[in-house]
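Novice: only geometry, no sequence info:
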């Protein structure tokens, strides 16, 4: 499913900040070398994530789902002085590519990439986070939210990607696959959670942004 009409998408991109050269290179290399490049945040959404980071100026960021590192590099642009991003991914095959572009961007002192099962790693993390970005296996979205919630500072943010799931969230729940059902469960749960203020933004495949009260 095309997120926006292609001409409208092109217009949006043309009237948004250019992606930095290193991210342009990473974008191209992801499309050339990696399966499912659609998973990449990409130019427009990446600029949104960068702007959010500049607005929040987080000290500590937790990202669940590194992929090729594009979104982590976007968040790194707005880190507070001395800030750090911890990003987790289960796919060790992309580790070299991630590290290559972290170094190209000069962010090796700001981004710590961990390889492993986020469900096992998250409970061992001791930091409090200003921002958590959930963009990993959809079947664990609810679990990730519950795991990280107490680690998020008051006034901090939990951002979940792909919460429109190519429009499948509009279909009959009982006839849907498990991943889509969990995405719908996630959106419903966040909407009902009185501990947060939330807005679901129809940006690309959907960003659910929740601020902890």
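Specialist: Structure's in. What do you need? This is a predicted model, so every value here is computed, not measured. Numbers count the residues shown, from 1 in each chain.
Novice: For the rest of this, base every contact and every neighbour count on C-alpha atoms.
Specialist: Fine.
Novice: Provide a complete list of residue ranges assigned to strands in this protein.
Specialist: 60-64, 84-89, 111-115, 129-134, 152-161, 196-201, 207-212 (DSSP state E).
Novice: Out of the ones you listed, which is closest to residue 41?
Specialist: strand 152-161 (9.0 Å; Cα to Cα).
Novice: Report the angle between the closest one and strand 60-64.
Specialist: Angle, strand 152-161 to strand 60-64, by axes from the mean of the first three to the mean of the last three Cα atoms, to 10 degrees: 40 degrees.
Novice: ok, back up a step: JSON lines for the strands of the chain, including distance to residue 95 and mean neighbour count?
Specialist: Shown next, in JSON lines, are the strands of the chain (distance: least, Cα to Cα, whole Å; neighbours: other Cα atoms under 10 Å):
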{"stretch": "strand 60-64", "distance to residue 95": "15", "mean neighbour count": "26"}
{"stretch": "strand 84-89", "distance to residue 95": "9", "mean neighbour count": "23"}
{"stretch": "strand 111-115", "distance to residue 95": "8", "mean neighbour count": "19"}
{"stretch": "strand 129-134", "distance to residue 95": "19", "mean neighbour count": "26"}
{"stretch": "strand 152-161", "distance to residue 95": "21", "mean neighbour count": "21"}
{"stretch": "strand 196-201", "distance to residue 95": "30", "mean neighbour count": "17"}
{"stretch": "strand 207-212", "distance to residue 95": "25", "mean neighbour count": "21"}
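Novice: Use this one as the comparison:
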């Protein structure tokens, strides 16, 4: 059985997208120039399940894109919980905002537009769950910025840690692939966390603060 067969099986035997997630998926693929950046059905369902297991009060997402992953993560929030999500590009943030307004989680999601490195220090929160899915050269900086505010036994998820397989090569080429390779090594060498690599989609690091 090859990877595509496994993916098709996983897709067919996992809970289907709800109507709003399906709408975001369809819109993004038809209208955005980089639809591959969408978390998509399988990873989105995993994010939803992880959030529901943790039951976070505060979530930080770095890299909103069109809002799919934020809505998945918001599904596990406590009733009074808040998800802060940061998108660098204003036009993309506007798309996500429109979808958030259609969601039952609209009052639980706070969307910020701009540079995450400038916005994060202004958020006076302690995080139960952080999802990093933004520009790859910024991953280490994002991690170091949020880690002190992650609660003990809190979780950080980092997406695209395979970077289309390029980050696995001994001589990774390209700025993003090199940055992800460096981030993976940075995480692997730390002794103040517990971590596991999930091989879903483009690779996901699941990290627990010990």
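Specialist: Perfect, thanks for sending it. The shown structure was predicted, so the numbers you read here are calculated from the model rather than taken from an experiment.
Novice: Need the TM-score between these chains.
Specialist: The TM-score (TM-score structural alignment, normalised by the length of the second structure) is 0.96; 209 aligned residues with a Cα RMSD of 1.1 Å.
Novice: out of the strands of the first structure, which comes closest to residue 23 of the first structure?
Specialist: strand 111-115 (15.0 Å).
Novice: Relative to the whole chain's centre, how far out is the closest one?
Specialist: Centroid displacement of strand 111-115 of the first structure relative to its chain, using Cα atoms, centre = their mean, to the nearest Å, is 14 Å.
Novice: which residue lines up with residue 209 of the first structure in the second structure?
Specialist: Here residue 209 of the first structure is matched to residue 206 in the second structure, going by TM-score structural alignment.
Novice: Tell me the spacing between that match and residue 130 of the second structure.
Specialist: Applying Cα to Cα, to the nearest Å, the value for residue 206 of the second structure to residue 130 of the second structure is 10 Å.
Novice: intersection of neighbour lists for these two?
Specialist: Common neighbours of residue 206 of the second structure and residue 130, counting by Cα atoms under 8 Å, 6 or more residues apart in numbering, are 155, 156, 157.
Novice: with those in mind, which one is nearest to residue 5 of the second structure?
Specialist: Closest to residue 5 of the second structure, out of all of these and judged by Cα to Cα, is residue 157, at 26.0 Å.
Novice: Spit out the contact partners of the closest one.
Specialist: With contact taken as Cα under 8 Å, 6+ apart, residue 157 of the second structure is in contact with 129, 130, 131, 132, 204, 205, 206, 207.
Novice: what does residue 115 of the first structure give?
Specialist: By Cα under 8 Å, 6+ apart, the contact set of residue 115 of the first structure is 88, 89, 90, 91, 92, 95.
Novice: Let me see the contact set for the residue sitting nearest the centre point of the second structure.
Specialist: Central residue of the second structure (Cα atoms, centre = their mean): residue 131, 4.0 Å from the mean position. Contacts for residue 131 of the second structure were tallied using Cα under 8 Å, 6+ apart; they are 59, 60, 61, 62, 156, 157, 158, 159.
Novice: and those residues as TSV, adding distance to residue 77 of the second structure?
Specialist: Shown next, in TSV, are the contacts of residue 131 of the second structure (distance: Cα to Cα, whole Å):
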residue	distance to residue 77 of the second structure
59	8
60	12
61	13
62	17
156	15
157	16
158	19
159	20
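Novice: Apart from its neighbours in sequence, what residue is nearest residue 99 of the second structure?
Specialist: Nearest non-adjacent residue to residue 99 of the second structure, counting by Cα to Cα, 6 or more residues apart in numbering: residue 67, 6.9 Å away.
Novice: Please apply the same query to residue 114 of the first structure.
Specialist: Leaving aside its chain neighbours, residue 114 of the first structure sits nearest to residue 88 (4.8 Å; criterion: Cα to Cα, 6+ apart).
Novice: Matching that neighbour against the second structure, which residue comes up?
Specialist: If you follow residue 88 of the first structure across to the second structure using TM-score structural alignment, you land on residue 86.
Novice: and what of residue 178 of the first structure?
Specialist: Checking with TM-score structural alignment, residue 178 of the first structure has residue 175 as its match.
Novice: burial count for the nearest residue to that match once chain neighbours are set aside?
Specialist: Leaving aside its sequence neighbours, residue 175 of the second structure sits nearest to residue 137 (Cα to Cα, 6+ apart; 7.1 Å). For residue 137 of the second structure, the neighbour count with other Cα atoms under 10 Å is 16.
Novice: how near is residue 137 of the second structure to residue 117 of the second structure?
Specialist: Distance from residue 137 of the second structure to residue 117 of the second structure, by Cα to Cα: 12 Å.
Novice: how many neighbours does the aligned partner of residue 123 of the second structure in the first structure have?
Specialist: Taking TM-score structural alignment, the alignment pairs residue 123 of the second structure with residue 125 from the first structure. Applying other Cα under 10 Å, we find 12 residues neighbouring residue 125 of the first structure.
Novice: Over to residue 5 of the second structure?
Specialist: Neighbour tally, residue 5 of the second structure, other Cα under 10 Å: 10.
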